[in-house]
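>>> below: sequence and its predicted model.
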Amino acid sequence: MAVQADLFASTKPSADWIAGVDEAGRGPLAGPVFAAAVILDPDRPIEGLDDSKKLSARRREALAVQIRERALAWAITQADVDTIDRLNILQATLLAMRQACDGLSRAPQLILVDGNRLPDGLPCPARAVIGGDALEPAISAASILAKTARDACCQDLHKQYPCYAFDQHKGYGTALHLARLLQHGPCPAHRRSFAPVRRLLQGVQE
């Protein structure tokens, strides 16, 4: 699982070091699931942070640049398709979240995780926040980094497997994706453990 993280984080005291954590890509039929962890700098606020799903792609990309530039620390990780099929999507997501926290260049004092589940083995006290991507700025920032990273991955998947139109549906089980999946069969990027893909592999077509 690759870790992408900041290289030049601030060395200011850690009294306000709260990390927000979120994921992107639990539901799709293909591609990795991504997670991000972000410690925002209260002295360098970022306007417009929100749940990444509520933002346009252009706005997400612009905010992602600001987050990387202004955050005290950030990290992005992914759990690949083999890991998802081996562990299941929930456990793969929790693993990616934990690794994102471990990848931060500065240790947080508190971790806020979007949702109702916490990964095991976190490096400090943590709290699950339902709907946190719309409530906690640090989680919103993590949501944006995870989403933009996964969208970039889907663009790469489209270049590798253009017949599936990953650039349009981002791996989700849309009518277009299901039609292409039925037409071409699964590619190496598809999650074999997910029902629509598994049924095709078993020779069962709806």
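Now that the structure is in, tell me what you want to look at. Remember, predicted model here, so these are calculated numbers, not experimental data.
>>> C-alpha only now, for contacts and for neighbours.
OK.
>>> tell me how many other residues crowd Gly121.
Counted with other CA atoms under 10 Å, the burial measure for Gly121 works out to 11 neighbours.
>>> meant to ask about Ala138, not that
Applying other CA under 10 Å, we find 29 other residues in the vicinity of Ala138.
>>> right, and the helix or strand after the helix or strand it falls within?
For Ala138, the host element (DSSP states H and E) is helix 137-160. If you walk from helix 137-160 toward the C-terminus, the next helix or strand you reach (DSSP H and E) is helix 166-169.
>>> Ala152: neighbouring residues, count only.
Other residues near Ala152 number 13, with proximity taken as other CA under 10 Å.
>>> can you show me the strands along the protein?
Using DSSP state E, the strands of the chain run over residues 3-5, 18-24, 33-39, 73-79, 110-114, 126-129.
>>> put this beside the first:
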Amino acid sequence: MPRSIPDLSHEDALGGVIAGVDEAGRGPLAGPVTAAAVVLDPANIPPGLNDSKMLSASRRAILFDLIQAQSSVAIGWASVGEIDALNIREASLLAMRRAVEGLPICPDTALIDGNACPKDLPCRGVTLIKGDAKSLSIAAASIIAKVARDRLMAGLAKDHPGYGWEVNQGYPTAAHLAALQDMGVTPHHRRSFRPVHNILLSQAAQHIDSKK
């Protein structure tokens, strides 16, 4: 069955000013989680707008610039420290709220990808499961969040070479896990995530053994 193409039907049904909201970076072992909120101009939709997962990196980069130029956009972040303190789900919701709060205009509704709505939004929140494949506003937010986070991780890779963040964006690839074992944990790694936590436990045990 062919995959559906996102449109504005959910935005039209809600009415008013709609901000699509999505996040990127729940699964990686390193780096912050990123969210974006986008209010599209219905009369000026970038051509080829789609779920970020359905687009090449080069196409995402082009659309990132078009969306920024033609829409109201804000990006929200939750740090590694907040991820470890709150858990990744709550940190993702926090980043989403920050993105909505950062918009230059307050929307009537935040149309949020997934099934969880952030607390204390400045507007009504409506969730939409697999929204990035259904709503153009959420698809736009998915592109902004993905490209912004990928670029951040590429920058961090220059300061911490060897982990491959410029290509794996912090996800637990075999090369990233091997680098963690060989080079250890950086300040940008999420200590509450099991592979990182286990390496820290192993290093602590080795340190204790060396003292005996």
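Alright, I've got the coordinates. Just so we're clear, the structure is a prediction, and the values are computed from it rather than from any experiment.
>>> Arg60 of structure 1 is nearest to which of the strands of structure 1?
With CA to CA as the measure, strand 18-24 is the member of those nearest Arg60 of structure 1 (13.1 Å).
>>> so how much does that closest one differ from structure 2 once superposed?
In the superposition against structure 2, strand 18-24 of structure 1 averages 0.3 Å from its aligned positions (mean CA distance after the TM-score superposition for structure 1).
>>> and that strand, what does it pack onto?
Helices and strands in packing contact with strand 18-24 of structure 1 are listed as strand 33-39, helix 89-102, strand 110-114, helix 137-160; criterion 3 or more CA pairs under 8 Å, 6 or more residues apart in numbering; DSSP states H and E.
>>> can you redo these as TSV with distance to Tyr172 of structure 1?
Compiled in TSV, these are given as follows (distance: least, CA to CA, whole Å):
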stretch	distance to Tyr172 of structure 1
strand 33-39	12
helix 89-102	14
strand 110-114	21
helix 137-160	11
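>>> and those, which is most packed in?
Each of these was given a mean neighbour count from mean count of other CA atoms under 10 Å, and the largest, a mean of 32, is that of strand 33-39.
>>> separation between the nearest residue to Thr186 of structure 2 once chain neighbours are set aside and Gly81 of structure 2?
Distances taken as CA to CA, 6 or more residues apart in numbering place His160 nearest to Thr186 of structure 2, at 7.9 Å, with adjacent residues excluded. Distance, His160 of structure 2 to Gly81 of structure 2, by CA to CA, to the nearest Å: 18 Å.
>>> neighbour count for those two, which is higher?
Neighbours were tallied for His160 of structure 2 and for Gly81 using other CA under 10 Å; the higher tally belongs to Gly81 (18 against 15).
>>> neighbours around the residue lying closest to that one once chain neighbours are set aside, how many?
Using CA to CA, 6+ apart and skipping residues adjacent in sequence, the residue nearest Gly81 of structure 2 is Arg190, 7.7 Å away. The local packing of Arg190 of structure 2 (other CA under 10 Å) involves 26 other residues.
>>> surely Arg190 of structure 2 and Ala85 touch.
No. Assessed by CA atoms under 8 Å, Arg190 of structure 2 is found out of contact with Ala85, at 10.1 Å.
>>> residues shared between the contacts of these two?
Where contact means CA atoms under 8 Å, 6 or more residues apart in numbering, no residue is in contact with each of Arg190 of structure 2 and Ala85.
>>> list the residues that contact the counterpart of Ile199 of structure 2 in structure 1.
Taking TM-score structural alignment, the alignment pairs Ile199 of structure 2 with Leu200 from structure 1. Going by CA under 8 Å, 6+ apart, Leu200 of structure 1 touches 182, 185-186.
>>> over to Asn198 of structure 2?
Taking CA under 8 Å, 6+ apart as the definition, Asn198 of structure 2 has no contacts.
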